[in-house]
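A.B. asks: The following block contains a protein sequence and its predicted model.
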Amino acid sequence: MSDLEFSVPEFNLLLSLVHLRGSGTTGKFKIAFGYDKVEPAAQKSLTDKGLISIDRGTKPFTYELTDPGWLAVRELLPKPAPAKISQKTARILWAVIQDFSAHMDRAKIELADIYPEPEPVAETLADRIIATYRELTGDTADWVPLLALRERLDDAVREEVDKVLAELHTLREIQLIPESNQKTLTDADRAAALWLGGESRHLIGIEVR
C-alpha cells in the first residue's frame, strides 16, 4: 500500500471514515464535516483498490473502511497532504486532530511527549577542527599555525587529528601548506607540522586566497 497516491476527494473520504470509526453515510458526513456528496470517481477508485466497501442496500449508502483501507490510512499519515486541499479537507483534518487529542487525554500523553527535544548531534573531530580554526581567525580567512590548532585540540589523539586533517585537505574543505619562510619556524612548529604529499605542512587555512 505504500505506493498508493490519493486525490483530494479520496483523501477526504478515507479520513472521514477514520473519524467516524470506520463506517459512515453521507448523512453522517454532513453532520460531522458539512458535506453530503461523495464524488463518484473517489468511490470507484477506492473500491477498486479494495480500501472501502459500499453498502448500496441502505439509503443513504453506507461507506466502510476495509482492513487494507485502515492500513493505507496509517501509511498515509506521515506523508505530506495532497496538493490543493480544500476547506472541506481542513475541517476533516481538524476532526481527526481532535481524535488524537482525546486519545492523548486518555493515555495521559502531552504534546511534549510527541515533540521531544531533538537529540544533540555528536560533534565530530572534523567539526572541532573547523570550529577551532574559526575561533582562532574570527571573521577573517587567514593562515593559522598548526601548532596553535593542536594546542586547542590537546585532548584529541595526534594520529586521529592528522588523519582527519589529511582527509579534509583531500576534500578541499581546508588547505594545508608549508611555511614559506622556514627560518621563522620554532622546534614546536616543526613538531606540530603534518607530513603530507612529501613535505611538511605547517599552516592551515579555509578559503584563504
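C.D. replies: Arrived safely.

A.B. asks: alpha carbons only for contacts and neighbour counts from here, please
C.D. replies: OK.

A.B. asks: where along the chain do the strands fall?
C.D. replies: Taking DSSP state E as the criterion, the chain carries its strands at 23-25, 52-55, 62-65, 144-145, 175-177, 194-196, 199-201, 203-205.

A.B. asks: Okay, one more to line up with it:
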Amino acid sequence: MCDDQLTLRERCILLVLMAEARELSNAELYARAGVKLDGESRRRLNEFGLVESNKVNRAYVHELTERGTRWCATELSGTRPARSGSTGGALYSVLAGLGRHLDETKRSLLDIFRADVVGQVEAAYAQLSRGSGKPVRLTALRDRLDGIPKREIDRALDKLARREDVNVRAEADQKTLTDRDREAAVVLGGTARHLLSIEAPR
C-alpha cells in the first residue's frame, strides 16, 4: 500500500482536498494550507490514484479521487507518521476525534465536508470585478463557476444577499437583458435579480 511512502506534506494535501471537497489550483492550496502539489509529489499522488491533476491554461488543478476519499476515511483511524513532530501529532489527534464522531453518529466524510460555494462565488466576483466593487452580471459569474449546479449558486447568492456589504439586484434597464441574462437570474423575494456587487474592502 502507498501509505508508508507518503510524506506528511502529501498527507496534508490529501486532507485539504478532502476538506475543500472540490478541485483546487496550486494557488488555492497555498492560500489555504501553505502547500502546493507539484513535481514529484504530484506525480506520486497521481500514480497512486489518490489525486487527479489536470492542466487548465498554464496551471494545474487537483481533485481527490474516490480512492483518495477512501484513503482519507481510513486515515481517521491511522497512527501519526514517524518524524511528523508536534504538528503531525496535533493533526492526527484531531483526525482521530473526527473519526470517533463519525462512528458514533453513523455519518461519513461526505456528510461533513462540502464545497464552500459561497466562497467560490466571492472569489469569482473578486476576479471579475478586479476588486472594484462594481456590479457583475450573473451571466459572467455563472460562466466563471461552470461546473457548479445553478441551484447551488442560487443558494449561495441567497446567503450573500443577506449581508450588508452585498447587493443582488435587478437590471434597471430590462431592455439590455439577453436571453442568457434572464436564464442566469436568481429569484429573491419574488424578483429576478441579474447583478451582484460586493463592497470593496476599505
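C.D. replies: Sure thing, it's come through. Predicted model, so just to flag it, every value in this text is computed and none were measured.

A.B. asks: TM value for the aligned chains?
C.D. replies: The TM-score (TM-score structural alignment, normalised by the length of the second structure) is 0.44; 99 aligned residues with a CA RMSD of 2.6 Å.

A.B. asks: can the strands of the first structure go into JSON lines with extra columns for distance to Asp187 of the first structure and mean neighbour count?
C.D. replies: Rendered in JSON lines, the data for these read as follows (distance: least, CA to CA, whole Å; neighbours: other CA atoms under 10 Å):
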{"stretch": "strand 23-25", "distance to Asp187 of the first structure": "82", "mean neighbour count": "20"}
{"stretch": "strand 52-55", "distance to Asp187 of the first structure": "80", "mean neighbour count": "18"}
{"stretch": "strand 62-65", "distance to Asp187 of the first structure": "78", "mean neighbour count": "22"}
{"stretch": "strand 144-145", "distance to Asp187 of the first structure": "13", "mean neighbour count": "20"}
{"stretch": "strand 175-177", "distance to Asp187 of the first structure": "17", "mean neighbour count": "21"}
{"stretch": "strand 194-196", "distance to Asp187 of the first structure": "14", "mean neighbour count": "16"}
{"stretch": "strand 199-201", "distance to Asp187 of the first structure": "13", "mean neighbour count": "16"}
{"stretch": "strand 203-205", "distance to Asp187 of the first structure": "15", "mean neighbour count": "23"}
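
A.B. asks: what about the helices in the second structure?
C.D. replies: 8-20, 26-33, 39-47, 66-75, 85-105, 109-112, 117-129, 138-144, 150-160, 179-184 (DSSP state H).

A.B. asks: got those as JSON lines, with mean neighbour count and distance to Ala59 of the second structure columns?
C.D. replies: As requested, the helices of the second structure are exported to JSON lines (neighbours: other CA atoms under 10 Å; distance: least, CA to CA, whole Å):
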{"stretch": "helix 8-20", "mean neighbour count": "19", "distance to Ala59 of the second structure": "17"}
{"stretch": "helix 26-33", "mean neighbour count": "14", "distance to Ala59 of the second structure": "8"}
{"stretch": "helix 39-47", "mean neighbour count": "15", "distance to Ala59 of the second structure": "13"}
{"stretch": "helix 66-75", "mean neighbour count": "17", "distance to Ala59 of the second structure": "21"}
{"stretch": "helix 85-105", "mean neighbour count": "14", "distance to Ala59 of the second structure": "29"}
{"stretch": "helix 109-112", "mean neighbour count": "12", "distance to Ala59 of the second structure": "27"}
{"stretch": "helix 117-129", "mean neighbour count": "18", "distance to Ala59 of the second structure": "16"}
{"stretch": "helix 138-144", "mean neighbour count": "18", "distance to Ala59 of the second structure": "16"}
{"stretch": "helix 150-160", "mean neighbour count": "16", "distance to Ala59 of the second structure": "25"}
{"stretch": "helix 179-184", "mean neighbour count": "14", "distance to Ala59 of the second structure": "28"}
